[in-house]
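1. Show me the folded form of this:
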Amino acid sequence: MTKDSSQTALLWIVAAGFFMQSLDTTIVNTALPSIANSLYVAPLAMQPIVVAYTLTMAMLTPASGWLADRFGTRRVYFAAILVFVLGSICCASAHTLGQLVMARVLQGVGGSMLLPIGRLAVLRSVTGDQYVAALAFISVAGQLGPIAGPTLGGWFVQAITWHWIFLINVPIGAVGLYAVQRFLPSHGEAKAPPFDFVGCGLLSLCMIAFSLAVDSPMPTHRVAWSVALFALAAISALAYIPHARRRVNPLFKLSLFREPNFSVGLIGNLVCRIGSSAVPFLVPLLLQLQLGYSPLHSGLMMLPAALAGTVAKRWIAPLVRRYGYDTFLLINTIVVGSSIVAFALITRGTPLVVEIAILAVFGAANSMQFAAMNSVTLKGLSHEDAGSGNSLFSMVQMLAIGLGVSIGGGLVNLFSAQAGSAALGFRLAFVCVGVITLVSAWVFRHLDEAPASRPVQGQATQGAGR
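-> Presented below is the predicted three-dimensional model:
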């Protein structure tokens, strides 16, 4: 096999892995009511299956690079696909919510390594002048996942059963396992630097405690449990600081936070993504539970947002060059937050064209928001800190998705119980998560003035590509 054909095969392998990972982040959403009915639980009690997947990926992503160095990219990537496929089979075989949550954790273990190790394999195999084009090719797979996910999930539920939203990964994974053994070059398998297990444990404990505090599973004394879990999260985060100072190679160097735009961007990303991540979870539930849409119809309704987001990517660079990051993020954040609030206006009598317009505006603004936030957060880091900063940024992205789902679902439950109306619960929840997103506009006002001439980096180079 020639070098060019070998590199082409490598790109297709990595793109397929990225597609599986991004597909499973969105394909579940339109199937939630059907899964809930099958497992005899309330649809709004299903957020743990989304949170478990994203939180597991957030915790394990930092270890992926070390694992590749220690055991070799081919071996670890093969194991990642295998674990992901086994997790998918377990998801399809689940008979209770608890079983499904545990299966999603297993799936998240494999998913956490698919993109980082795949991107690392490309970095080590593709020459510098071809690297950007290679990442652009991979990013297309990441964009196809959110586009196809909701519709494909709705079609499987309506035409076959919800189990196929997970079983679809089996044939894809089987081909991937063969291709990895046949085409993926093996790098690493050498003495890797010591991994910071203590630091990873402290930050993982912080994320788990914080997520559980937001949506406490305890049926009694919920407030007390939430306060205790928030305290545990704060203690874990604070304990990491002296640990990082003492360790020669900590998981994340504290010097990262000396770059002011990295700190501001990290906080702004977390706050903004909480609101925008609630939308893919809440909208299919709103359409099916309140408006009476079928699973397929609700999945198709998510297409305008995904397609508008893909088209809008080309507008980002010229807008940032003209107005600068601070002005662009201020105005665009307001558009994103306002479009989320606008979902509260959707009722059974809302014209279809209005629903599509709201979804399209949200999708376009949200896509540009992610790319601009990604770029402004990471572009000021030194070459030495770029890898570590990108890894921490990816953790925050995954954490925000889980928090958005937990907060969005929790608010619907809270308002529905207090008002005695699920429809009003959805409306008030959209208003609240929209306001949370609007708060991030104030956070981005603290950015240092960034030169407008600096190009916006493509999403393929920034973490999860979302």
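2. From here on, just use CA atoms for contacts and neighbour counts.
-> Noted.
3. Show me the contact partners of stretch 398-413.
-> Applying CA atoms under 8 Å, 6 or more residues apart in numbering, the contact partners of stretch 398-413 are 44-45, 47-48, 50-52, 54-55, 57-58, 207, 211, 214-215, 270-271, 273-278, 281-282, 422, 425-426, 428-430, 433.
4. out of those residues, which are inside helices?
-> Among the contacts of stretch 398-413, the ones falling in helices (DSSP state H) are 47-48, 50-52, 54-55, 57-58, 207, 211, 214, 270-271, 273-278, 281-282, 422, 425-426, 428-430, 433.
5. Report the distance from stretch 445-461 to the chain centre.
-> Its chain's C-alpha centre and that of stretch 445-461 lie 21 Å apart, by CA atoms, centre = their mean, to the nearest Å.
6. Here is the second sequence; please produce its structure so I can put it next to the first one:
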Amino acid sequence: MKRSIPLVLAVALFMETMDSTIIATALPSIAADIGTTPIALKLALTSYFVSLAIFIPISGWMADRYGAKQVFRAAILVFVIGSVACAVSATLLQFVGARFLQGMGGALMTPVGRLILVRSTPRQQLVSAMAWLTMPALIGPLLGSPVGGFITTFFSWHWIFLINVPIGLIGVVLAGWVLPATPGGDAGRIDWPGFVLAGVAASGVVFGLSVVSMPALPPVVGFITLIIGLLAAFGYVRHARQAPIPILDIRLFSNPTLRISILAGTIFRIGIGAVPFLLPLMFQIGFGLNPFESGLLTFATALGAMSVKVVVTWMLRKMGFRAVLIIAIAAGSALIGSAGLFSRETPYWLIIATLVLIGFTRAMFFTSSNALIFADIDDRETAQASALASVSQQVSIALGVAVAGMMLEAHHIFTGEEIGNAAFSIAFFAVGGLSCLALIPLFKLPPDAGVNISGHGAPKRSRPSSDR
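-> Predicted coordinates for the structure are as follows:
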């Protein structure tokens, strides 16, 4: 495996994942500059995730039609253009549109980047390579708060987006130099009915959940949109069963390894995806810390994620996918729930240690499950598998934030109390319990699942004889 390939992909994906959350701390400054309110500006956060949900399903078809390398480089350029458009936006409508354009680029970067990695890496080296690709998705959102706060405080919010220009251009050059050539081919005609139904389904669910959890619009709008999305999802399932080449091939779910990997990952991500949303709020509202101090504490989770690269390959070789995933879920869920015991009196060293372990277990799970998805998939099916995994990821993250937001709001409604430590305790206990439900599908995973990737149970190679 050429280590330069996952590193180049990781840099681009880090830029995209961090940018998806970095503007959260800058919302008041941006709102003041463009003449709107922070609540209304949350539509910009929502428009980004809606764009991801719409265009991720088409990523597999585009990669097969035009070549994964070419699409990946084009996606970076679209993301950079969207970043510049964000920086020069003067109105709310312009900013929301610019974020939507950014989302179009981000929607292609993640699944196509994963596709390039899978197709260019021998299966027995996929776990190690996937660890490099997983870390940006875990670290980026956690770095968003401190980096966004630092840039907004000491420079200008415009640099949150302008900094993407040199990074993106360097990424385009390095991708052209390092990534393997991937010529396009005959991917068949695009499934337009499926594209519309999948886009309405995914964006309806993501938009509806985002509005419910971050009400920039009346909650009834979110519920109506959510219902439309669910109806479109039902329509897409019926369509995909009959279409010769569906935009998202749900027939891949007949593969038990892929099905269990995506299902367990979706459930676990719902719970653990709420952590980057809850932690900064708890530290700022419950503990009285400023955004920069809060961001420095949450960065401890990223330290744990970075350390997993050292041991995950060894753990999978010794125990196999099933055992490692069960350990990661059980330990990760317990640690998330334990965050509900934090208070102002909790020593910082204990908080940091807990967050490091949370970061480690979630990175251990996602590195393993993301690799397991491709264990029993033919090369010609990798584009579809990558798109399916990315769609489920976006929906589950939106659902995780929505669940966390609704838990906080429910505590306020039922008790009449303002959001404080008690509300955050209940929210962390709830999402920790929800994460633990990911164990259920894993019990059906065979102990030898993914042995061609993990090497678990494989005989040790004997040293070659010196005699000839």
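7. Next, the TM-score between them, please.
-> The TM-score (TM-score structural alignment, normalised by the length of structure 1) is 0.80; 447 aligned residues with a CA RMSD of 3.9 Å.
8. could you pull out the strands for structure 2?
-> When assigned using DSSP state E, structure 2 turns out to have no strands.
9. For burial, what's the neighbour tally of the equivalent of residue 367 of structure 2 over in structure 1?
-> Residue correspondence to structure 1 (TM-score structural alignment): residue 367 of structure 2 is matched to residue 371. Taking other CA atoms under 10 Å as the criterion, the count of residues near residue 371 of structure 1 is 21.
10. Do I have it right that residue 371 of structure 1 meets residue 378?
-> No: contact between residue 371 of structure 1 and residue 378 fails when scored by CA atoms under 8 Å: they sit 11.0 Å apart.
11. shared neighbours, the two?
-> In terms of CA under 8 Å, 6+ apart, residue 371 of structure 1 and residue 378 are not both contacted by any residue.
12. Need the counterpart of residue 305 of structure 2 in structure 1.
-> Checking TM-score structural alignment: residue 305 of structure 2 goes with residue 309.
13. gap between the nearest residue to that match once chain neighbours are set aside and residue 290 of structure 1?
-> Distance criterion CA to CA, 6 or more residues apart in numbering; nearest residue to residue 309 of structure 1, sequence neighbours excluded, is residue 364 at 4.1 Å. The gap separating residue 364 of structure 1 from residue 290 of structure 1 is 25 Å, by CA to CA, to the nearest Å.
14. Between the two, which has more neighbouring residues?
-> Using other CA under 10 Å as the criterion, residue 364 of structure 1 and residue 290 rank with residue 364 on top: 24 against 15.
15. That one touches residue 311, doesn't it?
-> Yes: look at residue 364 of structure 1 against residue 311 with CA under 8 Å: they come within range, at 7.4 Å.
16. top helix in structure 2 by residue count?
-> Ranked by residue count and defined by DSSP H, the top helix of structure 2 is helix 382-415.
17. Now that one: buried residues?
-> By neighbour count on 16 or more other CA atoms under 10 Å, the buried set for helix 382-415 of structure 2 is 382-409, 411.
18. go on, stretch 415-424 of structure 2?
-> 419-424.
19. and the nearest residue to residue 182 of structure 2 once chain neighbours are set aside, how many neighbours does it have?
-> Nearest residue to residue 182 of structure 2, sequence neighbours excluded (CA to CA, 6+ apart): residue 67, at 4.9 Å. Close neighbours of residue 67 of structure 2, defined as other CA under 10 Å, add up to 19.
20. do residue 5 of structure 1 as well
-> 11.
21. go on, the one 5 residues further on?
-> Number of residues near residue 10 of structure 1 (other CA under 10 Å) recorded here: 24.
22. Ok, residue 177 of structure 2 next?
-> Per other CA under 10 Å, the neighbour tally for residue 177 of structure 2 reads 12.
23. what do you get for the one 3 residues further on?
-> Counted with other CA under 10 Å, residues neighbouring residue 180 of structure 2 total 15.
24. Next, work out how far apart it and residue 4 of structure 2 are.
-> As for residue 180 of structure 2, its distance to residue 4 of structure 2 is 11 Å (criterion: CA to CA).
25. on that earlier part again, wait, the match of residue 305 of structure 2 sits on residue 370?
-> No: using CA under 8 Å, residue 309 of structure 1 is not in contact with residue 370, being 10.1 Å away.
26. between the two, which one's more packed in?
-> Neighbours per residue (other CA under 10 Å) separate residue 309 of structure 1 from residue 370, with residue 309 holding more: 23 against 20.
27. Report the contact partners of that one.
-> Residues in contact with residue 309 of structure 1, defined by CA under 8 Å, 6+ apart, are 360, 363-368.
28. In helices, which of these fall?
-> Using DSSP H, 360, 363-368 are the members of those that sit in helices.
29. Name the nearest of those relative to residue 82 of structure 1.
-> Nearest to residue 82 of structure 1 among those is residue 367, at 31.3 Å by CA to CA.
30. I'd assumed residue 312 was in contact with that closest one.
-> Yes: the pair residue 367 of structure 1 / residue 312 is scored as a contact, 6.9 Å apart, by CA under 8 Å.
31. And these two? Which one has more around it.
-> The residue with more neighbours, out of residue 367 of structure 1 and residue 312, is residue 367; 23 against 16, by other CA under 10 Å.
32. Now do the contacts for the more buried one.
-> Counting by CA under 8 Å, 6+ apart, residue 367 of structure 1 touches 309-310, 312-313, 466.
33. So the residue mapped onto residue 105 of structure 2 from structure 1 versus residue 93 of structure 1, what's the distance?
-> When structure 1 is aligned by TM-score structural alignment, the residue opposite residue 105 of structure 2 is residue 110. Using CA to CA, one gets 18 Å for the distance from residue 110 of structure 1 to residue 93 of structure 1.
34. Which one's more surrounded, these two?
-> residue 110 (26 against 15).
35. all helices for the stretch 101-250 of structure 2, in order.
-> Taking DSSP state H, counting those that start in this stretch, the helices of the stretch 101-250 of structure 2 run over residues 126-154, 158-162, 164-178, 192-213, 219-240.
36. Determine which stretch of those is the most buried.
-> Mean neighbours per residue, mean count of other CA atoms under 10 Å, is largest over the helices of the stretch 101-250 of structure 2 for helix 192-213, with a mean of 25.
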